[in-house]
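# when you get a sec, could you give me coordinates for this:
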Amino acid sequence: MQKIHPFLWFDDQAEEAMNFYVSIFKNSKILNVVRYGESGPGPKGSVMTADFELEGQRFTALNGGPHFKFTEAVSFVVDCKDQAEVDELWDRLTEGGQASQCAWLKDKFGLSWQIVPTVLVELLSDPDRAKAGRVMQAMMQMTKIDIAKLRAA
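From the prediction side, this is the model:
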């Protein structure tokens, strides 16, 4: 069991979010769903918590009501091996959500993600600091990262 894992507060979409995320990431599964009973505080039978795993990372989603919202202060970085993986995850996670700058997006639940090709870190760490600077400038113009354009910078 993972000692530390993210705990995500939703208004009433914990189960919907869990199912959405599990449908997107290939190595994923639902672990457990706990429903409210007679003593509440949610409606009897509704989801209280939903535990799931995405690519080996455990998450818990809570239906806690409208008290808290997600912000960009916390995001999940997804390391992608190639452009096809970047494209697939970007397209799926932005469905009903919102694209932002430099690989960032908000999904339809307002949760922030960064869809980052692993080659980006290599290019930004290039010993040729002028090349690394051009890569940074190119990235700053992008929403979804385009590996070919980064390599050409």
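
# make it CA atoms for all contacts and neighbour counts henceforth
Will do.

# wait, Glu55 sits on Phe25?
Yes. When contacts are counted by Cα atoms under 8 Å, Glu55 is listed as touching Phe25 (6.7 Å).

# of these two, which one has the most company?
More crowded of Glu55 and Phe25, by other Cα atoms under 10 Å: Phe25, with 15 against 12.

# before we compare anything, build this one as well:
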Amino acid sequence: MASMPQKITTFLMFEGRAEEALDFYTSLFEDSEVVDITRYGADGPGEEGKVVRATFALAGQRFTCIDSYVQHAFGFTPAVSLFVECDTDEELERLYAALADRGEELMPLGSYGFSARFGWVNDRFGVSWQLNLQGEGQGVDA
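This is a model prediction of the structure:
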């Protein structure tokens, strides 16, 4: 059976750090790659070399990102987060440490009523991640 294109894709808008973010994310997960990247040229409208649009995969799941050349009064919010089911405690701890580095810990790794092993962070780019040990819970619904 032929693989169908992904109909709905998470879209991340950065302001100048898109390539840094996608390189960081693809280094963390197996089956990850930069699929396609288009950069601004000397004629703009964004800064030359920054990302017009990029497609990348994390654990086989595709994402799209851009570097917005327009400054916005908003950024990422934990109201929308990427939920990761980790296969092992070692994977959970590795991802948590990497994503929390220069980021913000929202819920430290621990046992919560909804999960025996869970953590929640905003990474250095402001993207929110919920990390759960596979089969241990369903995430925060507060």
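
# ranges for the strands of the second structure?
In the second structure, the segments counted as strands under DSSP state E are 10-14, 33-39, 51-58, 61-67, 82-86, 104-112, 115-122, 128-133.

# out of the ones you listed, nearest to Asp23 of the second structure?
Distance to Asp23 of the second structure, taken as Cα to Cα, is lowest for strand 33-39 among those, at 7.8 Å.

# mind listing what's buried in that closest one?
Residues Glu33, Val34, Ile37, Arg39 are the ones in strand 33-39 of the second structure that count as buried (16 or more other Cα atoms under 10 Å).

# ok, stretch 98-108 of the first structure next?
Judged by neighbour count using 16+ other Cα under 10 Å, the buried positions of stretch 98-108 of the first structure are Ala99, Ser100, Cys102, Ala103, Trp104, Leu105, Lys106, Asp107.

# map the last one onto the second structure.
When the second structure is aligned by TM-score structural alignment, Asp107 of the first structure is paired with Asp123.

# tally of neighbours for the residue nearest to its match when sequence neighbours are not counted?
Counting by Cα to Cα, 6 or more residues apart in numbering, Asp123 of the second structure lies nearest to Gly103, which is 4.3 Å off, once chain neighbours are set aside. For Gly103 of the second structure, the number of neighbouring residues by other Cα under 10 Å comes to 17.

# do you know how far the aligned partner of Gly103 of the second structure in the first structure is from Ser112 of the first structure?
By TM-score structural alignment, Gly103 of the second structure lines up with Gly97 in the first structure. Counting by Cα to Cα, to the nearest Å, the gap from Gly97 of the first structure to Ser112 of the first structure is 10 Å.

# who touches both of the two?
Common contacts of Gly97 of the first structure and Ser112 (Cα atoms under 8 Å, 6 or more residues apart in numbering): Leu105, Lys106.

# so who does the match of Gly103 of the second structure touch?
By Cα under 8 Å, 6+ apart, the neighbours of Gly97 of the first structure are Leu105, Lys106, Asp107, Lys108, Phe109, Gly110.

# what's the closest of those residues to Lys149 of the first structure?
Each of the contacts of Gly97 of the first structure was checked against Lys149 of the first structure using Cα to Cα; the closest is Leu105, at 19.6 Å.

# leaving out chain neighbours, which residue sits closest to that closest one?
Spatially, and ignoring its direct neighbours in sequence, Leu105 of the first structure is nearest to Ala99 (4.5 Å; Cα to Cα, 6+ apart).

# Glu16 of the first structure versus that neighbour, what's the distance?
21 Å.
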